[in-house]
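*Asks:* I need the structure of the sequence given here:
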Amino acid sequence: MLLCRGIEVEELTICELQQHLTTASFTSQDLTQCYLNRMDVLNPCIKAVIETNPEALSIAIDLDTERSNGVVRSMLHGIPFLVKDNIATKDGMQTTAGCFALIGTRVPADADVVAQLRAAGCILLGKANLSEWASMRSSYYSEGYSSRGGQNRNPYNLAEHPGGSSSGSASAVAANFCAFSIGTETDGSLMFPADRCGLVSIKPTVGLTSTTGVIPEAKSLDTVGPFGRSVEDVALVLEVLADPNSRPSSLNPDYSSLLASKEMLINARFGMPMNRVWNSARDNAEQAAEYEALIELVSKIKDTGAKVYEVEFPSAEDIIPPDGWDWDYAEGYTGSSLSEFQVVKTEFYHGLKEYLTGLEHNESSILTLEDIVKYNIDHTHTEGGVPGTHLAWPTGQDNFDRCLEAKNESEEQYTKAFEYIRLKSREQGIDAALTHSEGDLDGLIVPISVDGGVSVSIAAKAGYPMITVPVGVDGKGVPFGIGLIQTAFREDLLIKYGSAIEDLTGPRPEPTYLNFYASNYTYIGTPPVSS
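*Replies:* From the prediction side, this is the model:
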């Protein structure tokens, strides 16, 4: 139980917290201290937070003074939040992507999204843990682990990972360390943690939210989005983060005004992509119970009066792997030169150099990916740069090694891959599936993980928006949810119909903290072949 001046604030939404602040049930200083106290108790085991903001309480006091003088900047005024440690903050904290190599560097300014949230009156509590380098460095690794933050764990079952790479951002909200948090996604890093931590998250259209000041992975795929306990929470945060100049002026920017009840589903039209998506989920024997729960929810959606059609991605065989998430897959096979990873490794190599050379202070002269790779080898006892020297990274930094190839590859190779994944995921993918003889569909209903994560990946390749809503928990006590995908800048439809589906599913499942003292690593990927 999390009490603040005798009031239980655990699981309260942003609006509920704001109501207490308005009526002076407690102050923002009180609330900030309550969250910090909770971190003191639980974070040593969950490891969701890398470091706390030494200025958090003073910021809260200043915002309380503003409130007492009649100034309330927004619905987020005085609300505490966390940001992923690849998002720059120009304050007393580090920005390191979880690695020791960047300790001591100084960023030139707050990331745009941090500046926007500060301007809205939010209180930055600290930096959230993550899968180091946003899951970029290795093909087989412990999800949620960083050398700075240690092994982040799932508050529902600490023997399980919280999903990556925005693991700490999600697990912190799930464990009630903050009211909301901010993460980043290139491919799955918002959707998967929200799914496994019983949260709502929205992955915005690439370009709707600024990535300036975010350690880049791939500029054409990267996006910044919120985690919250409800669709209302993420809608309120997205209103602050969204760039009004990035989308068509005809689209409603007041996302929270679009929140709806289940009655909104009457006469709504949705599609279920079958080949390689729902069919793969159906055939997933290990997650049969979750599949049945999702199908039952689809039946409930139909019972409200919605129409749900079986649809297809025309490009399914070309771009969606048959055996689950695989960013090396394209042209119907793994290892294609037209794959998403071809795009990512090129953009990462060049984008990281641009970020590092733009730092205000860089005492160790970490200026390129080559410098990072060397640092990890020189400090392999903590960074696991050499395969087999650190339990969290059995394959060392093999993905970094592959990214180094980008310096010798032609721009033509990159361009061909970029154009291929865009065509197959957009015109021959999501946009085609949304087009129906009865009119454009209101969204594509998809699993988040029961299909092996492939639907999340096609939305990422397209740079299109997606929302996930909690549904239930699996046999290990780990949550799972359902997703909606739309075309570019139709976050309004995702919020409208996501909130309507949320009204059907009810409140999110609360964390149970099973295996509280677990000490295992939580591997994902393909294990290395032993010699």
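
*Asks:* from here on, just use CA atoms for contacts and neighbour counts.
*Replies:* Will do.

*Asks:* if I read this right, D233 contacts I14, doesn't it?
*Replies:* Yes. Contact criterion CA atoms under 8 Å: D233 and I14 qualify, at 5.9 Å.

*Asks:* and for those two, which residues touch both?
*Replies:* Jointly contacting D233 and I14 under the rule CA atoms under 8 Å, 6 or more residues apart in numbering are F180.

*Asks:* T334: what's it in contact with?
*Replies:* By CA under 8 Å, 6+ apart, the residues touching T334 are 321, 326, 328.

*Asks:* who wins for most neighbours among those residues?
*Replies:* The residue in the contacts of T334 with the most neighbours, by other CA atoms under 10 Å, is P321 (24 neighbours).

*Asks:* now the other sequence, so there's something to compare against:
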Amino acid sequence: MAGGEIIHTDSPCAGERIPADGKWNWMYGEPSEREFTVAKVDAYNNINSYLAELQGTTMKTAEDIVAYADANSGTEGARAGDHAAFASGQDLFNEVVAHRGVEDGTYRKALSCTRRKSRDEGIDAALHVTKDGRSIELDALLQCDGRGAGQQIAAQAGYPIITIPIGIDAGGIPVGLSLQHTAWQEGALIKWASAIEDLLLSSRGRRHAPGYRNPLAKNIPVDEDSLFS
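*Replies:* Got it, this is the predicted structure:
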């Protein structure tokens, strides 16, 4: 990169937080280590806090949302197989509601583990490297991660991440470059991402135009005659 140096670094937590296939999986690990153990508790409590203050709706709890989806599964996809976009239905949301936001011992262990592994033993550790006997603090972590596990570490840490488009792969799928840093470094990431985009535009010209494949295709069989009769 013009004016910059790319240095290889490793995340000590990678083997424990990222599955062998490299795909994002918030069920990975024991319950006391999982991202989902934390997410299901926080989701329930945050949703209920938000709905409690929301005006103009009868939806006041996460249970209300589940009940509505159950009553309208054809459009909301509550049951497995009812909606192509939600193949397994609202199984995870059901689990969120079943736990009822209880911050039990397993939750506290998972929260502590997730923060330690993704922060101290993850992004913060990867930002500090030793090269030729010198200790170096990197300006950002670069990842070209199509499977999502790298972004998962930033999500678990609650640290900033920014992704910019850098091209299209052989199958026509957009490819993004992610930049990560520690807490409160959003400004630095925006600066570096902007510089990389400027460099790409100056060397390649305009970005690839988006392509559309079967834009009128429908995942769910629809009787159009009945819709417009």
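
*Asks:* superposed, what's their TM-score?
*Replies:* Once superposed, chain against chain, the TM-score is 0.83 (TM-score structural alignment, normalised by the length of structure 2); 211 aligned residues with a CA RMSD of 2.0 Å.

*Asks:* neighbours around the residue lying closest to K23 of structure 2 once chain neighbours are set aside, how many?
*Replies:* Nearest in space to K23 of structure 2, with sequence neighbours left out and distances taken as CA to CA, 6 or more residues apart in numbering, is R147 at 4.8 Å. When counting by other CA under 10 Å, one arrives at 13 neighbours for R147 of structure 2.

*Asks:* R147 of structure 2 contacts N25, doesn't it?
*Replies:* No. Using CA under 8 Å, R147 of structure 2 makes no contact with N25, being 10.0 Å away.

*Asks:* aligned partner of W26 of structure 2 in structure 1?
*Replies:* Aligned counterpart of W26 of structure 2 in structure 1: W327 (TM-score structural alignment).

*Asks:* helices of structure 2, residue ranges please.
*Replies:* Assigned by DSSP state H, structure 2 shows helices spanning 14-17, 35-53, 62-71, 73-76, 91-99, 105-115, 124-126, 149-157, 186-204, 224-227.

*Asks:* out of those, nearest to I168 of structure 2?
*Replies:* helix 186-204 (13.0 Å; CA to CA).

*Asks:* by contact count, what packs against that closest one?
*Replies:* Contacts defined by 3 or more CA pairs under 8 Å, 6 or more residues apart in numbering; DSSP states H and E place helix 186-204 of structure 2 against strand 161-168, strand 174-180.

*Asks:* of these, which approaches H8 of structure 2 most closely?
*Replies:* Of all those, strand 174-180 comes closest under CA to CA, at 14.0 Å.

*Asks:* where in structure 1 does the closest one fall?
*Replies:* Mapped onto structure 1 using TM-score structural alignment, strand 174-180 of structure 2 spans residues 479-485.

*Asks:* same question, stretch 73-92 of structure 2
*Replies:* Aligned using TM-score structural alignment, stretch 73-92 of structure 2 spans residues 380-399 in structure 1.

*Asks:* how about the matching stretch: buried residues?
*Replies:* Residues 380, 382-387, 389-390, 392-399 are the ones in stretch 380-399 of structure 1 that count as buried (16 or more other CA atoms under 10 Å).

*Asks:* ends of that stretch, what's the gap?
*Replies:* Length of stretch 380-399 of structure 1, first residue to last, CA to CA, to the nearest Å: 16 Å.

*Asks:* surely Q180 of structure 2 is in contact with P160?
*Replies:* Yes. Between Q180 of structure 2 and P160 there is a contact under CA under 8 Å: 6.1 Å.

*Asks:* what's the overlap in contacts for those two?
*Replies:* Common contact partners of Q180 of structure 2 and P160 (CA under 8 Å, 6+ apart): 154, 189.

*Asks:* how about G101 of structure 2: what's its closest non-neighbour residue?
*Replies:* Nearest non-adjacent residue to G101 of structure 2 (CA to CA, 6+ apart): V41, at 4.2 Å.

*Asks:* my read: the one you found touches T106, true?
*Replies:* No. Taking contacts as CA under 8 Å, V41 of structure 2 lies outside contact range of T106: 10.7 Å.

*Asks:* more neighbours: these two, which one.
*Replies:* For V41 of structure 2 versus T106, neighbours defined as other CA under 10 Å are more numerous around V41 (20 against 17).

*Asks:* which outside residues touch stretch 105-115 of structure 2?
*Replies:* Outside stretch 105-115 of structure 2, the residues within contact range by CA under 8 Å, 6+ apart are 31-35, 37-38, 41, 156-157.
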